[in-house]
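Undergrad: Sequence plus predicted model, see below.
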Amino acid sequence: MKIIISTNFLRETLKMLKFWATLLVATFITHNCFAATALEVSITEIKADVLFIRHALAPGIGDPKNFLLSDCDTQRNLNEEGRKHSKEIGKYILSTNLKIDKIYASEWCRCYETALHMNLGNVKLFSGLNSFFQNHSDKGKTLQLLHKYLEEKPSNQLIIMVTHQVVISAVTNLYTKSGQLVAYNSKTGESQKIPMSSFPLK
């Protein structure tokens, strides 16, 4: 028995297959890349090797008068919303294809706690990220330490630095909200803020 398939039938079948293949690819890309687009695009555009993160929400301004770096009870700390936001930041970064080589945090408890709740790996404290807002640390010495580290770090390593608004602003000239991310190229000085809408609180 000989089966004859018309040319029109083959043409229409190929059109349908092409349509469904395109739809499947588009769905895959949307599902896997949409949430990470803002961060990955910024890092790619400026070849960022540093991801600055301002600590998550810690209500108030500055620190109490009885501030002690060694005692979290004397500091302005994260509230529950801040802890939740820290976890969302971590999930957002994990949703990307980015490889994070190292994670650093200011010695302030709110920065260290933000980094811990992000749950992205081992966190190292670094005094070059400390706040000098109320002169609890020397601005010149702090930034000198930070710049020295950035100058010496390999440009092919992507690191996270959880710190304070004053530090991020001093390095990038950008203002950040609590929990906001800034992609930064330590060799060229280029920087880009990541929109807060990229990882809204749920």
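TA: Received the coordinates, thanks. Numbers count the residues shown, from 1 in each chain.
Undergrad: hey, let's count contacts and neighbours off CA atoms from now on
TA: Noted.
Undergrad: Show me where this structure has its helices.
TA: Residue ranges of the helices in the chain, as given by DSSP state H, are 7-33, 37-46, 80-94, 109-118, 139-152, 165-172.
Undergrad: Please compare the first structure with the one that follows:
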Amino acid sequence: MPRLVVLLALVLLTVPALPVPSQAQEGGDVWAALEAPGTVAIMRHALAPGTGDPSHFKLGDCSTQRDLNAAGRAQARRIGQAFRDNGIEVDRVLTSQWCRCRHTAQELGLASVEDFPALNSFFQNRATRDAQTAAVRDFLATAPDDAKLVLVTHQVNITALTDVFPSSGEVLVVEVADDGTVDVRGSFLIRAPR
């Protein structure tokens, strides 16, 4: 029996660490963190049933992509309303060019929506992961501390940047150091209506 315990311990020590699902929090602490200089909201797109994209995916054609359903659109509107209810005025909303992210960004109704290709999904092409993550870090490191930004992207992008595995529609509040280091200050999740 002791050999089995030792063997199990060795196996567990050699298994690479997997991203941990985030523990969503709601309340004043998250909103207060978002008001602090140097913080940014990074969110996973709202509910878009399925995983990945179809094989005939085309970036400019939403009919070829996985996209928000009615509940996902309602979820995005509720998230935008939460920002307004908590007095957070957003200066810019940057988004992945994938339709589910663009539609989330538009439904938030917080500010004009700008494409930011570094936020595009690399789920099906991990070769661009490091370059895209570095581009997001560089952008965040040089953003003015008083700018209120919302970035809408994908689970893989958020996990690469923060080691958090967010739910659909989850918003992470992150503090960004001058060197691009990202520290998660909290998160909140307003679930899609059923």
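TA: Received it, and whenever you're ready, just let me know what you need. Quick caveat: nothing in here was measured; it's all calculated off a predicted structure.
Undergrad: before we move on, the earlier item: which stretch among the helices of the first structure is buried most, on average?
TA: helix 109-118 (a mean of 24; mean count of other CA atoms under 10 Å).
Undergrad: Could you tell me where that one falls in the second structure?
TA: Under TM-score structural alignment, the counterpart of helix 109-118 of the first structure in the second structure spans residues 99-108.
Undergrad: List the residues that contact residue 115 of the first structure.
TA: Contacts for residue 115 of the first structure (CA atoms under 8 Å, 6 or more residues apart in numbering) come out as 86, 103, 104, 105, 123, 162.
Undergrad: Residue 30 of the first structure: which of these is nearest?
TA: residue 86 (24.7 Å; CA to CA).
Undergrad: For the closest one, what is the corresponding residue in the second structure?
TA: That one, residue 86 of the first structure, aligns with residue 76 by TM-score structural alignment.
Undergrad: Roughly how far does its match sit from residue 104 of the second structure?
TA: Computed as CA to CA, to the nearest Å, the residue 76 of the second structure to residue 104 of the second structure distance reads 6 Å.
Undergrad: Next, show the common contact partners of those two.
TA: Residues touching both residue 76 of the second structure and residue 104 by CA under 8 Å, 6+ apart: residue 46.
Undergrad: hmm, back to that, with distance to residue 61 of the first structure as new columns, can the helices of the first structure be given to me in TSV?
TA: Converted to TSV, those look like this (distance: least, CA to CA, whole Å):
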stretch	distance to residue 61 of the first structure
helix 7-33	36
helix 37-46	28
helix 80-94	15
helix 109-118	13
helix 139-152	18
helix 165-172	11
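Undergrad: nearest to residue 183 of the first structure, of those?
TA: Of all those, helix 37-46 comes closest under CA to CA, at 5.9 Å.
Undergrad: Let me see the ranges of the strands in the second structure.
TA: Remark: strands assigned in the second structure by DSSP state E are 20-21, 39-44, 92-95, 113-115, 149-153, 164-165, 171-176, 182-188.
Undergrad: Can you tell me which of these is most buried?
TA: For the strands of the second structure, the highest mean count by mean count of other CA under 10 Å goes to strand 149-153, at a mean of 27.
Undergrad: Centre-most residue in the first structure?
TA: Note on the first structure: the residue nearest the mean C-alpha position is residue 181, at 4.6 Å, using CA atoms, centre = their mean.
Undergrad: Leaving out chain neighbours, which residue sits closest to the alignment partner in the second structure of it?
TA: Structural alignment (TM-score structural alignment) places residue 181 of the first structure against residue 171 in the second structure. Spatially, and ignoring its direct neighbours in sequence, residue 171 of the second structure is nearest to residue 43 (4.2 Å; CA to CA, 6 or more residues apart in numbering).
Undergrad: correct me, but that neighbour touches residue 170?
TA: Yes: the pair residue 43 of the second structure / residue 170 is scored as a contact, 5.6 Å apart, by CA atoms under 8 Å.
Undergrad: ok, the residue lying closest to residue 82 of the first structure once chain neighbours are set aside - contacts?
TA: Using CA to CA, 6+ apart and skipping the chain neighbours, the partner closest in space to residue 82 of the first structure is residue 57 (4.2 Å). Applying CA under 8 Å, 6+ apart to residue 57 of the first structure gives the contacts 78, 79, 81, 82, 83, 85, 178, 179.
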